[in-house]
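K.L.:
predicted coordinates and the sequence they were generated for:
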Amino acid sequence: MLKEKVCIVTGGAQGIGRCIVETFAAEGAKKVYACDMNIDAMADYKERFSTVEAVSLNVCDRDAISAFVEKVKAEDGKIDVLVNNAGITRDGLLDRMSEKDWDMVIDVNLKGVFNMTQFVSPIMIENGAGSIITMSSVVGTDGNIGQTNYAATKAGVIAMTKSWAKEFSRKGAQVRANCVAPGFIKTPMTADLPEKVIAYMESKTPLGHMGEAEDIAQGVLFLASDRARFITGQVLKVDGGLVI
């Protein structure tokens, strides 16, 4: 589905990001740049996939992003797919949330997406096509107790995505922008949750169980591929019916 496509995936070291990288490689992408600050966690990519390149990158470092994107452009001549997956949580009730925790989540989850897209999108527009997929969350559409900062960023990326869908295509370029909003998914971020919390969330999910990282990766793959060529400005919820 991704033959000859050059792809960038942020947050590619673990969890959903790692699954997306592996899925893109398996689906025949010409090149997949797996970007993450944890370069050691991506050491296996070189041995397992000839088309995957691990890149140490902080989505808050605009100079590093600029240099990286210019390198990709020089080497590959194009960027077909950008997956804005890098994200963090610093949960807490509003009256206990520190300014530091607010700022950190905003910087990574919201400004990081802005940074990556601002540098990559001109290349897509110049080439006349591209797909940008940003990881949102059902929390971004429906909120959640103790996640004021996280919910704000995930709602924010939806608004940015809808704006980009209109902006990037206004001169005829087939540059699409969409979001994927996961529900309750098995990842390293949820692995340490108490069993009673997991049981409660599963009981609230109509399909009755947590999702897998692969479920999200398949949604991202669809939006990245030409099969979704007439889809832009949308939010694809992959949540087992958690939010209907």
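P.N.:
Right, received. Where do you want to start? On a predicted model such as this, the values are computed, not experimentally measured, just so you know. Residues are numbered from 1 along each chain as shown.

K.L.:
rest of the way, CA atoms for contacts and neighbours
P.N.:
Fine.

K.L.:
where exactly do the helices run in the chain?
P.N.:
Secondary structure of the chain by DSSP state H: the helices cover 15-26, 45-48, 62-76, 99-105, 112-127, 138-142, 148-167, 195-204, 213-224.

K.L.:
now the second one: buried residues?
P.N.:
Within helix 45-48, the residues scored as buried using 16 or more other C-alpha atoms under 10 Å are Tyr45.

K.L.:
most neighbours per residue, which of the helices of the chain?
P.N.:
Burial of the helices of the chain is given as mean neighbour count (mean count of other C-alpha atoms under 10 Å); helix 15-26 ranks first at a mean of 23.

K.L.:
rewinding a little: looking at the helices of the chain, which is nearest to Thr232?
P.N.:
Closest to Thr232 of those is helix 148-167 (C-alpha to C-alpha; 5.8 Å).

K.L.:
just checking, what packs against the strand of greatest length in the chain?
P.N.:
Ranked by residue count and defined by DSSP state E, the top strand of the chain is strand 174-182. Secondary-structure packing of strand 174-182 (3 or more C-alpha pairs under 8 Å, 6 or more residues apart in numbering; DSSP states H and E): helix 112-127, strand 129-135, helix 138-142, helix 148-167, helix 213-224, strand 235-238.

K.L.:
what angle do the longest one and strand 129-135 make?
P.N.:
In this case it means helix 148-167. 160 degrees (axes from the mean of the first three to the mean of the last three C-alpha atoms, to 10 degrees).

K.L.:
how about the helices of the chain in CSV, adding distance to Gln174?
P.N.:
Output for those, formatted as CSV (distance: least, C-alpha to C-alpha, whole Å):
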stretch, distance to Gln174
helix 15-26, 21
helix 45-48, 31
helix 62-76, 18
helix 99-105, 31
helix 112-127, 8
helix 138-142, 26
helix 148-167, 10
helix 195-204, 38
helix 213-224, 12
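
K.L.:
next, the one to line up against it:
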Amino acid sequence: MAAASKTVVLVTGANSGIGWETVKALLRSTRTYHILMGTRSLEKGEAALEALKKDVAETNSTVELLQVDVASDDSISDAFDKVQATHGRIDTLVNNAGIALDAACVYGDISMREAWNKAYDVNVSGANIMTHTFVPLLLKSSDPRLLFVTSGLASVERMSEAHYPVPPPIPAGWPKKAAVLPSAYRASKTALNMMMLSWHWVLKEDGVKVWSVSPGFLATGLGGQRASMARRGAGPASTGGELITTLIEGGKDADVGKVVGGAGILPF
């Protein structure tokens, strides 16, 4: 177990976007990590790993690719077996893998049912099964941490007060003119926050620190919208990786069981 002296962090969906930026931020930290870089495709994972080597020339930490598709129970089980055999524990699980298909639905690439079902399958069911499977390894840590990457769009309180973020008024009549409203994505992240609370209470007496973390409006490429996000003022994805690293390193330990954003606690 080569990583016995290092903090073992497993990040799903780590070959791009906020997941990749989280790995990069951990590599740049003065602390020492062994990072399990979860990726559905090993080919994309290898490319992401090469990009990291160029961006972070020197580090105290190490990275290992871990093939895992959170939409596949068999893939999750295989990943667990590998990590158990190789490391025997994880210290932090970052449930980052996510999908947004609202735009694909509007553009006619997939059906509405498929867009909603896939959003819940990956963003909710996948994160829950991933957590349920890896809890035995998490409980072997002396400082176990569990993170769920959510979105500010998931806030029921904000949505009840106004259509957050507030769009132009939608004219009366049906059918509505096609517009990309992230309805399936935001609903799945609301469900994710409830799931986080469930895990917070289930694992509280085991000493597991649990959060949802909302990285903010960032140009991540989620849903194929990177250019559009940037035009609308999205910040750099690196901000999200830095925030997640802050939680991993104890900077938000007073806020367990909450939705944590860059500016503080967000409303449910």
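P.N.:
Cool, got the structure. Nothing here was measured: the structure is a model prediction, and the numbers come from that model.

K.L.:
the aligned partner of Ser212 of structure 2 in structure 1: neighbour count?
P.N.:
Residue correspondence, TM-score structural alignment: Ser212 of structure 2 in this structure matches Cys179 in structure 1. Neighbourhood size, Cys179 of structure 1 [other C-alpha atoms under 10 Å]: 29.

K.L.:
isn't Cys179 of structure 1 up against Val235?
P.N.:
Yes - here Cys179 of structure 1 reaches Val235: they are 4.7 Å apart, a contact under C-alpha atoms under 8 Å.

K.L.:
please tell me how far Leu57 of structure 1 sits from Lys71 of structure 1.
P.N.:
Leu57 of structure 1 is 13 Å from Lys71 of structure 1, where distance means C-alpha to C-alpha, to the nearest Å.

K.L.:
could you do Val139 of structure 1 as well?
P.N.:
For Val139 of structure 1, the distance to Lys71 of structure 1 - C-alpha to C-alpha - is 35 Å.

K.L.:
okay, which residue is most central for structure 2?
P.N.:
Most central in structure 2 under C-alpha atoms, centre = their mean is Asn96, positioned 1.7 Å from the mean C-alpha point.

K.L.:
between Cys179 and Val235 of structure 1, what contacts are shared?
P.N.:
Ile158 (C-alpha atoms under 8 Å, 6 or more residues apart in numbering).

K.L.:
translate Ser75 of structure 2 into the numbering of structure 1.
P.N.:
In structure 1, Ser75 of structure 2 lands on Ala64 (TM-score structural alignment).

K.L.:
swap that for Ala85 of structure 2, sorry
P.N.:
By TM-score structural alignment, Ala85 of structure 2 lines up with Ala74.

K.L.:
that match and Ala181 of structure 1, how far apart?
P.N.:
33 Å.

K.L.:
can you check Gly211 of structure 1 too?
P.N.:
Gly211 of structure 1 is 12 Å from Ala181 of structure 1, by C-alpha to C-alpha.

K.L.:
do the same with Trp164 of structure 1
P.N.:
Counting by C-alpha to C-alpha - Trp164 of structure 1 and Ala181 of structure 1 are separated by 17 Å.

K.L.:
Val105 of structure 1 too?
P.N.:
For Val105 of structure 1 relative to Ala181 of structure 1 (C-alpha to C-alpha), the value is 17 Å.

K.L.:
and Val55 of structure 1, by the same measure?
P.N.:
25 Å.

K.L.:
ditto for Gly219 of structure 1
P.N.:
10 Å.

K.L.:
can you list residues touching both of these two?
P.N.:
With C-alpha under 8 Å, 6+ apart as the test, Gly219 of structure 1 and Ala181 both reach 236, 238.

K.L.:
quick check: closest non-adjacent residue to Ala64 of structure 1.
P.N.:
Nearest residue to Ala64 of structure 1 in three dimensions, chain neighbours excluded: Leu57, at 6.9 Å (C-alpha to C-alpha, 6 or more residues apart in numbering).

K.L.:
list the contacts for the one you found?
P.N.:
35-37, 64-65.

K.L.:
for Thr51 of structure 1, give its distance to Val6 of structure 1.
P.N.:
Noted for Thr51 of structure 1: a distance of 10 Å to Val6 of structure 1, by C-alpha to C-alpha.

K.L.:
identify the contacts common to these two.
P.N.:
29-32.

K.L.:
got those residues as TSV, with distance to Arg90 of structure 1 columns?
P.N.:
Converted to TSV, the shared contacts of Thr51 and Val6 of structure 1 look like this (distance: C-alpha to C-alpha, whole Å):
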residue	distance to Arg90 of structure 1
Ala29	34
Lys30	36
Lys31	33
Val32	29
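
K.L.:
can you flag which of these belong to strands?
P.N.:
Checking the shared contacts of Thr51 and Val6 of structure 1 against DSSP E, those in strands are 31-32.

K.L.:
which of the shared contacts of Thr51 and Val6 of structure 1 has the most neighbours?
P.N.:
Busiest of the shared contacts of Thr51 and Val6 of structure 1 [other C-alpha under 10 Å] is Val32, holding 26 neighbours.

K.L.:
map it onto structure 2.
P.N.:
So, by TM-score structural alignment, Val32 of structure 1 is matched to Ile35.

K.L.:
with Phe222 of structure 1 instead?
P.N.:
Checking TM-score structural alignment: Phe222 of structure 1 goes with Thr246.
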